[in-house]
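Chemist: I need the structure of the sequence given here:
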Amino acid sequence: MPQPTSELAAATTPIPVTSDPASEPVADDRHGDDGDGQGRGRKERRVRRLAGAGLLLLAALPALFGLVALLRDRDAPSPIGDYAVFALVVDAIGRHEVLLGPFSRFGWFHPGPMAAYLMAAPYRLLDGAPEALLVGAIVIGGISCVAAVGLVLRRAGLLAATSAVLVLCLTLRVLGVDFLTEAWNPYLPVLPLLAGVLLCWTAIRGDAWGLPLAVIPMSLALQSHVGFLAPVGGVGAVLALGLVVRAVRHRRGRSGRSATAPDGRPVGRPVRWIVATLAAVALAVLLWLPPIIQQLTRDPGNMTEILEYLRQGSTERSMSFTDALRAIGDEFGRLPAYVVGADVPAREYLPLLVPPAAIAVGLGSFLVALAVGARRRNEDVLWLGGLTVAVAAAGVAAIARLDGPPYSYITRWTVLVGILAWTTVALSLLPEVVAGLRRALGGSQRAARPVAVLATALAAVTTAVVLVTAVDTARAKLPGPDVTVLAQAVVGDLERLGLRTPADAPVVRVDFTTTTRDELMGTYMPGTGVVLQLAREDVDVQVSPFWVLPFGERYTDRAEDAGYIVTVAYSDGTSPPPEPWQRVLGVAGEFQVYGGIPPTG
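Modeler: This next block holds a predicted model:
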């Protein structure tokens, strides 16, 4: 039977990441032990490492391009809405107590503040500039992409990792080229969660270090939005099952029946797993310390309120189980639909209604990949497929339980179903394509060139998609009103009135007025941006106690002491006019601000 050439093996050989010579892939030994054969083996390993480094650079390229553009142009709009409230929380890190995550419309807060703590570094380095949160988000997203591709590269080799880069970039294009800069709590943890799932995968497959590292992105996801409980729980269940299987195999090995996994790799020493487990527990306690402190020092604690909400169940369920299945089916078909240019309706509600043919292609390819993996007893494929199924099942459960309108942003993490599914397809079927070429050409030397052509073509397509995505990310312009002008107008009026000196500085209350427009929250969105900018100017700013949930007591408990009141209004006459003691201070686009000293008594 013909033996594979070293060029052929290089395409699917995992990249070693350790300096232990025993872990290096075995070079082609058809040349015996002569110096020429050994030199060729070393050269091939160097080539694989260089190719692997190139793939990691490709994975980072969209984030790098976007980061350079943000730091070069410095023209990002000031945050408004939830982004502005998040910026206020980030600004409070190191100055005030921050124990919880973003607020929820259901009257409690998401579990923890880990995202705010991570964002504090770029926020401080950029002195709270409007692009600070965008920079933090793009750094987190870029690191997550590199980590995800690196894990696939380690376990499955160059071809599979190249496919992973391609799948990631196509998905970013489907989501929108500004997705990497999203600091919003339903979006920010999506790419870190992908890295977390793959860390769990590599832990199941024998890398004990993956266990404590997985705690970091999993904690970020769950602390940022309680909706991530479903995928984190599903992946955690598969991880626990995988570790139990490893423990059983180790016990069998000690009894003399089997000391290796079905793929021939050793099951592993228990000591390092004990150390890894203890490290994971210690890291989890450290990362969850703020919400633990809040739970123990408040009555009722935030965790208690979340658990009570989950126990009561949805009161306004809007999605049936069938609708939820269709919504997850859409994730299998998103990439095929995008690649062929199929018309997918622009919808903000689930399901997205991807064409059924695209769903059939995606789901069918995934099932074939699992079947081939089972036939080949390829546990890398089977466990990654199992994690994909777990995330998909979690998506069905989460979507079927949605409380209120089924906005697609709430479960944006379900996009991971498609990424994981197509990565599983690459892991399972690309080696079959390589083997099929070798068999069809009837000889290893004849097969080497077609396989090289396949690898080169895949690399070329991937590079092209990455470059286009990177350029589009750098060119992305973020929409939003320039509320900085409004805040500066307020500061200017305070200076005119002599109210900026510490001895005379009043409490400044910002009111969000109503409008005859079809706007549920009036001028809340631009108003939050004005509050943020005034706080950055060291103005003692407050808002109405009605907004205590998003802003917290620090920005609402002295609202009645206001010595100067700002009103954010629409400039087209759809908002109430200024009070007699107020005047229009500034206009920016469709918004304006009134300001003045209210009468006493």
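Chemist: CA atoms for contacts and neighbours, from now on please.
Modeler: Will do.
Chemist: Ala360 reaches Gly333, doesn't it?
Modeler: Yes. Assessed by Cα atoms under 8 Å, Ala360 is found in contact with Gly333 at 7.1 Å.
Chemist: neighbour count winner among those two?
Modeler: Set Ala360 next to Gly333 and count neighbours by other Cα atoms under 10 Å: Gly333 wins out with 22 against 16.
Chemist: surely that one is within a helix?
Modeler: Yes. Counting by DSSP: H, G, I helix; E, B strand; the rest coil, Gly333 is located in a helix.
Chemist: for the comparison step, fold the sequence that follows:
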Amino acid sequence: MTESGSGSPQVVSARGRDQRHRRSDTLRVWLLWSVLAAPLAVAAVALRQEHWYPLLDQAVTEMRIRDVWSGDPPLLGLYGRLGPPGREASHPGPLSFLALWPLYQLFGATAWAMQAATACLHAAAIAAALWIAHRRGGTTLAIGFAAALAVLARYYGAFTLTDPWNPYMPVLWWFVFLLAIWSVWCGDLPMLPVAALAGSLCAQTHVSYVGLIFGLGGLAMAAAAIAATRGPPGRRRSSLLLRWSVLAVVVGGLAWAPPLLEEATNRPGNLARLQTYFSDPPDAPIGGDAGLDLLLHHLNPWTLASDRLTPSNLVDPGSPLPGVSMLLTWTVAVGLALRRRSEALLRLHIVVATALVLALVSMSRVFGPLWNYLFLWSRGVLALMLVATVWTFGARVGDRVKATTVSRWTTGARVGLAGVGALATVAFVTDAATVESSRPDLSVIMGKLVPATIEALREAPVPESGGDGDYLVIWRDPTHLGTQGWALLNELERHGFHVGAEEQYSATVRRHRVMQPEDATAVIVLGTGVEVDILRNQAGMEEIAFADPRSPAARAEYERLRSLSKSELRAGPEPELADLLDTNPWAVRFHPAASTGVIAAVERMDELGVPTAIFLAPPEALGPS
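Modeler: Model (predicted):
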């Protein structure tokens, strides 16, 4: 007679098989992750070969990361042009700085360390997405989502996934958030804290995610309540919901504690300023019709396969037909899923549908220039839409094959998905091997200016300054709007100098970096373009560093383009733009009266570059404040 107890050979053998199967599945998921994360490692190695000087937002980001373990930890996200000058709001919270800080320190607290930490942040998002997919559908579904992630990562590119700019950092965590919401909708309540963390990271880092996160977060809470009423027999259903909901609230509460503290200690607080700005925008929103066109543009599936992200460009909607086709195909898939009655698949479509509605509302409310970086999240929605559609049609075909061929069909599907992922990953690796940091041309100039400036400060040409002085860093930069000024401030702080910025930049640098002229030992002034000669002729200014990236031929070309553009602008309907060409060329570039020829000239002049110099002077050289 065979034993049937829990210690019987049959039961022990079954347990062993289950454990081996779980270990095998886990290894497959880790293998998928290692393949998808490999291009990020390649990119980090490629970036290590150059000395990068972070500029503008990236420089400010590094200063915020350094603030994390200091007496003035950041309470808000990166500053934004979100309000009237002098009263701008910042992005909601500092979670991205907190997330980057440990790895930034581990990698050496350098500019490259910030890039490497950013790559690791995205690699962690890939791991989280694969983990959730495996929880929902085992190895096959993990392979399917791995293919989607590979295509998505190739589209974003190595530059986007290593550059620590705040619009870039949430892009893959947004995809994790979507998967976590779907998982909660499927009754996986432990994913509530995951959704809270991923959603908080997205919403705090860039304000474009706020409405989407809270809209889908409401869906998650509704799904959790429904799932609790259908909990496993023999357990208190409300207890399960309470446990994971409380943990999600704790995670969310900890994540949002810094911005809420700032809100409670300032009148008005940053969140109030954001609410005022978006409820009464300076320009009219584009509206429903334009919002729908914008959404259809971002639902074009061919862009994921054929294009690469150019986030600094304005959106060029083009034909809506590919987006319409994608939407119709997905609608057919929803109908098939309804007939098939697969709960997991139906709930994935519900998440996609909710995201599409929120996307339409969000895009309809946009105002001002339609920059690509405002809609980076849309590609994550498209990727999830493609997964849901392909899964639905694949399941439909699988339902029709004979039982004896199901295994072969599943294997074929896995191989096909793996092939898609492999092709995308190879393309991503190729891109990663040649990736460059943002604005390498300006970084090279800083590479000439910064060492010379540090050497001059240590030699102390200004009485009583020396390396221990208090330096007010200012810039006169009509060409790049302060881009290199922020880099200089960041680099001098990195090298141990006590530096500060002007009062007008308090929201950007934070109050503890603001320095008044009367409190400074000396003033460091960075000038570009026409400002270099102006500063040279100003009393008290001593030039300590200079760089001009242009060859004699490039200088001649620059002057020719400048002269031709000024002549055309003076003859045009707004002749005052001619003088603006030297003092604010980008205002000319985006002015409606600028011809295509002038626009091309401004862009070419930017490529050629301008002279840049750094001056040291006593505070009184600035004149009355």
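Chemist: superposing both, give me the TM-score.
Modeler: TM-score of the superposed chains, computed with TM-score structural alignment, normalised by the length of structure 1, equals 0.82; 541 aligned residues with a Cα RMSD of 3.2 Å.
Chemist: point me to the helix or strand that includes Leu386 of structure 2.
Modeler: Using DSSP states H and E, Leu386 of structure 2 sits within helix 377-400.
Chemist: so which elements touch the very next helix or strand once past that helix?
Modeler: Downstream of helix 377-400 of structure 2, the first helix or strand assigned by DSSP H and E is helix 406-433. Secondary-structure packing of helix 406-433 of structure 2 (3 or more Cα pairs under 8 Å, 6 or more residues apart in numbering; DSSP states H and E): helix 9-48, helix 111-160, helix 377-400.
Chemist: find the nearest non-adjacent residue to the residue nearest the centre of structure 2, please.
Modeler: Closest to where the C-alpha atoms of structure 2 average out (Cα atoms, centre = their mean) is Tyr168, at 1.4 Å. Closest residue in space to Tyr168 of structure 2, ignoring its immediate chain neighbours: Thr160 at 6.0 Å, by Cα to Cα, 6 or more residues apart in numbering.
Chemist: related to what we said a few turns ago, quick one: map the residue nearest to the centre of structure 2 onto structure 1.
Modeler: Under the alignment (TM-score structural alignment), Tyr168 of structure 2 pairs with Tyr187 of structure 1.
Chemist: checking my notes, that match in a helix, right?
Modeler: No. Assignment of Tyr187 of structure 1 by three-state DSSP gives coil, placing it outside any helix.
Chemist: show me the contacts for it.
Modeler: Residues in contact with Tyr187 of structure 1 (Cα atoms under 8 Å, 6 or more residues apart in numbering) are Phe179, Tyr409, Arg412, Trp413.
Chemist: quick one: the last one and Asn185 touch, right?
Modeler: This points to Trp413 of structure 1. No. Trp413 of structure 1 is not in contact with Asn185 according to Cα under 8 Å; the separation is 11.0 Å.
Chemist: quick check: the match of Tyr168 of structure 2 vs Ser224 of structure 1, distance?
Modeler: The spacing between Tyr187 of structure 1 and Ser224 of structure 1, counted by Cα to Cα, to the nearest Å, is 9 Å.
Chemist: contacts only, for the equivalent of Thr556 of structure 1 over in structure 2.
Modeler: Matched to structure 2 by TM-score structural alignment, Thr556 of structure 1 sits across from Val514. Each residue near Val514 of structure 2 by Cα under 8 Å, 6+ apart is listed here: Gly500, Ala501, Glu502, Glu503, Tyr505, Ser506.
Chemist: in helices only, show me these.
Modeler: Ser506 (DSSP state H).
Chemist: just the buried ones from the contacts of Val514 of structure 2?
Modeler: If you count burial by 16 or more other Cα atoms under 10 Å, the buried members of the contacts of Val514 of structure 2 come out as Gly500, Ala501, Glu502, Glu503, Ser506.
Chemist: format the contacts of Val514 of structure 2 as CSV; extra columns: distance to Phe177 of structure 2.
Modeler: Output for the contacts of Val514 of structure 2, formatted as CSV (distance: Cα to Cα, whole Å):
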residue, distance to Phe177 of structure 2
Gly500, 38
Ala501, 38
Glu502, 39
Glu503, 38
Tyr505, 34
Ser506, 33
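Chemist: looking at structure 1, which of the contacts of Val514 of structure 2 hold up?
Modeler: Contacts conserved in structure 1 for the contacts of Val514 of structure 2, counting by both residues aligned by TM-score structural alignment, their matches' Cα atoms under 8 Å: Gly500, Ala501, Glu502, Glu503, Tyr505, Ser506.
Chemist: on that earlier part again, out of the helices and strands packed on helix 406-433 of structure 2, flag the one nearest Pro440 of structure 2.
Modeler: Distance to Pro440 of structure 2, taken as Cα to Cα, is lowest for helix 9-48 among these, at 11.1 Å.
Chemist: need the next SSE after the closest one, C-terminal direction.
Modeler: Next element after helix 9-48 of structure 2 (DSSP H and E): helix 56-67.
Chemist: now the helix or strand just after that following helix: buried residues?
Modeler: Counting by DSSP H and E, the next helix or strand C-terminal to helix 56-67 of structure 2 is strand 79-82. By 16+ other Cα under 10 Å, the buried positions in strand 79-82 of structure 2 come out as Tyr79, Gly80, Leu82.
Chemist: quick one: map the second one onto structure 1.
Modeler: What that stands for is Gly80 of structure 2. Superposed on structure 1 with TM-score structural alignment, Gly80 of structure 2 falls opposite Ser104.
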